[in-house]
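Asks: here's a sequence, model it:
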Amino acid sequence: MNLNKIRVNGIPVLIWGESSDRIIIAAHGSHSSKLDDCMWVLADEAIKHGYQVLSFDLPQHGERVYETDFLTPDECVRELMLMYGYAKEHAQRISLFGCSMGAYFQLLTFPEIDIERAWFLSPITDMKRIIHNLMGYCHITEEEFKKMVKVENDIEPLYYPYYQYVRKHPITNWPHETYILRGETDTLSEYSYVKHFSDCFGCELTEQKGGEHWFHTEPELDFFRLWIRDRL
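Replies: Presented below is the predicted three-dimensional model:
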């Protein structure tokens, strides 16, 4: 597989495959990177179908783990637009692949932009729900959260400006052809919320029986490979 490491506006980027008129912009999940296992599987299958794949490290991830104090949605939206600008310079048709929070940031970024199709793995379709769940886990009220600004815990830090952005930017529009895969036992990408999103926007939703949020075991990745292969 041809794999080129470049930088786009200083951001570490991997370009998988040969030049093509079709590029997939791939966004990883939390505690992951542009080299996640699912990126390898995606690229391996997508290249066979004539795609090139662009993956990059979000702030606080991969090569950028020490770059900033906290990841914020507006910064991720800005960087996804930088990736889109690069992709448009090199290809005619742009598609998306998003995993977990990476899918959420793509939902924020591309509702009104020309996208051919999207594939989401364990997507977070309602970030406010995730934050409310974490607030409950930390036993804090919204007023307490506002005063504390940042709340450390053993799952994922909470940051009040992040929460404010999420509240002000609900996902109300998604017109693109979209395919979603989630694990049956995923407690982050909850079934009722993903199903509601799928029903609202006409997405195809597939579940892997016994699968979890993080697709990393051999059976999970094999299932993902067959799923993405049939939908490219």
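
Asks: only C-alpha atoms for contact and neighbour calcs from this point on.
Replies: Fine.

Asks: got the contact list for the longest helix anywhere in the chain?
Replies: Ranked by residue count, the top helix of the chain under DSSP state H comes out as helix 73-90. Defining contact as C-alpha atoms under 8 Å, 6 or more residues apart in numbering, one finds that helix 73-90 is touched by 8-9, 19-21, 23, 25, 58-59, 94, 105-106, 108-109, 162, 165-166.

Asks: show the buried residues in those.
Replies: 23, 25, 58-59, 94, 105-106, 108-109, 162, 166 (16 or more other C-alpha atoms under 10 Å).

Asks: and the two most separated of those residues?
Replies: The span of the buried ones among the contacts of helix 73-90, defined through C-alpha to C-alpha, is set by Ile23 and Tyr162 at 29.5 Å.

Asks: and the helices in this structure?
Replies: In the chain, the helices defined using DSSP H lie at 37-48, 73-90, 101-109, 127-138, 142-148, 160-168, 191-201, 218-231.

Asks: buried sites along the second one?
Replies: It refers to helix 73-90. Residues of helix 73-90 classed as buried: 73, 76-77, 79-81, 83-84, 87 (neighbour count, 16+ other C-alpha under 10 Å).

Asks: second input sequence below; structure requested for side-by-side comparison:
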Amino acid sequence: MGKLVIYVHGKGGNADEALHYKGLFPDANVLGFDYMAETPWDAKKEFLVYFDSVAAGYDEVILVANSIGAFFSMNALGDKPIKQAYFISPMVNLEKLICDMMMWAGVSEEELREKKTVPTNFGETLSWEYLCYVRENPIEWRIPTKILYGSNDNLTSLETMREFAQKIAAPVTVMDGGEHWFHTAEQMAFLDRWIRE
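Replies: Presented below is the predicted three-dimensional model:
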């Protein structure tokens, strides 16, 4: 039945962003996935149901995922028949990110374990359950993947990204001056070239 591209947005994004990718995959049906989940365990259920409902009958499925959407996809879809994945600023080490945020917020592991959740002044709520989940469910990802990373990404270091990429044998393309969120005209032009290559 041809080719399907599933686009998974990041936090604060939406499924309409998928429209940008229609021009990059002219021979494919491009769908944006408007998921509701905010935790990896909820996302796992939601992503599996969605994938099975839309991917049935296609000869080839390509995944394009952004930020936390890439993490949720890896957590849920590792066993699915995906031919190729393109990850834009993927969150690849949530344990490290949560521990970094705890450090920024001055919250100890003991305090988080006792309180279960701690709101921070930078808009994220730290969650003991979330931290435990990412520790107990390490990512297993064997799907051929390409990673796009901005050198000014404030959530994941290049070292962390390279370490992960090496583990899954994925090439990393670094945009000098790129941010975690690719959105300017220059950044989107760079992203388009990266996908076309």
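
Asks: just to revisit the earlier point, report the angle between the longest helix of structure 1 and helix 101-109.
Replies: 80 degrees (axes from the mean of the first three to the mean of the last three C-alpha atoms, to 10 degrees).

Asks: give me the mean deviation of helix 73-90 of structure 1 from structure 2.
Replies: By mean C-alpha distance after the TM-score superposition for structure 1, the fitted helix 73-90 of structure 1 averages 1.4 Å away from its aligned residues in structure 2.

Asks: the residue lying farthest from the centre of structure 2: what's it in contact with?
Replies: When distances are taken from the C-alpha mean of structure 2, Glu114 lies farthest, 29.2 Å away, according to C-alpha atoms, centre = their mean. By C-alpha under 8 Å, 6+ apart, the contact set of Glu114 of structure 2 is empty.

Asks: ok, it to Ile98 of structure 2 distance?
Replies: Distance, Glu114 of structure 2 to Ile98 of structure 2, by C-alpha to C-alpha, to the nearest Å: 16 Å.

Asks: got it, and Leu4 of structure 2?
Replies: Separation of Leu4 of structure 2 from Ile98 of structure 2 (C-alpha to C-alpha): 33 Å.

Asks: swap in Glu197 of structure 2?
Replies: Distance of Glu197 of structure 2 to Ile98 of structure 2, computed by C-alpha to C-alpha: 34 Å.

Asks: and Asp44 of structure 1? What does it align with in structure 2?
Replies: Correspondence of Asp44 of structure 1 to structure 2, assessed by TM-score structural alignment: Gly23.

Asks: kindly report the same for Leu181 of structure 1.
Replies: Using TM-score structural alignment, Leu181 of structure 1 lines up with Leu148 in structure 2.

Asks: now swap in Asn133 of structure 1 and tell me
Replies: Match for Asn133 of structure 1 (TM-score structural alignment): Asp100.

Asks: Tyr7 of structure 2 against Asp16, yeah?
Replies: No - contact criterion C-alpha atoms under 8 Å: Tyr7 of structure 2 and Asp16 do not qualify, at 9.3 Å.

Asks: list the contacts for the spatially most central residue of structure 2?
Replies: By C-alpha atoms, centre = their mean, the mean C-alpha position of structure 2 lies nearest to Ala70, the distance being 1.8 Å. When the contact criterion is C-alpha under 8 Å, 6+ apart, the partners of Ala70 of structure 2 are 8, 10, 87-88, 90-91.

Asks: distance of Tyr21 of structure 2 from Ile168 of structure 2?
Replies: 24 Å.

Asks: about what we covered before: quick one: the longest helix of structure 1 to helix 160-168, angle?
Replies: Using the same axes, to 10 degrees: helix 73-90 of structure 1 against helix 160-168 is 70 degrees.

Asks: what residue in structure 1 is paired with Met36 of structure 2?
Replies: Under the alignment (TM-score structural alignment), Met36 of structure 2 pairs with Pro59 of structure 1.

Asks: let me redo that: Leu191 of structure 2
Replies: Using TM-score structural alignment, Leu191 of structure 2 sits opposite Phe224 in structure 1.

Asks: can I get the contacts of Ala70 of structure 2 in CSV with distance to Pro81 of structure 2 and neighbour count?
Replies: Formatted as CSV, these follow (distance: C-alpha to C-alpha, whole Å; neighbours: other C-alpha atoms under 10 Å):
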residue, distance to Pro81 of structure 2, neighbour count
Val8, 16, 28
Gly10, 22, 21
Phe87, 17, 23
Ile88, 20, 25
Pro90, 20, 24
Met91, 22, 22
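
Asks: so which two of those are the farthest from each other?
Replies: Maximum distance among those (C-alpha to C-alpha): 12.9 Å, for Val8 and Met91.

Asks: hang on, the earlier thing: Gln208 of structure 1 is nearest to which of the helices of structure 1?
Replies: Here helix 218-231 is closest among the helices of structure 1 (C-alpha to C-alpha), at 7.3 Å.
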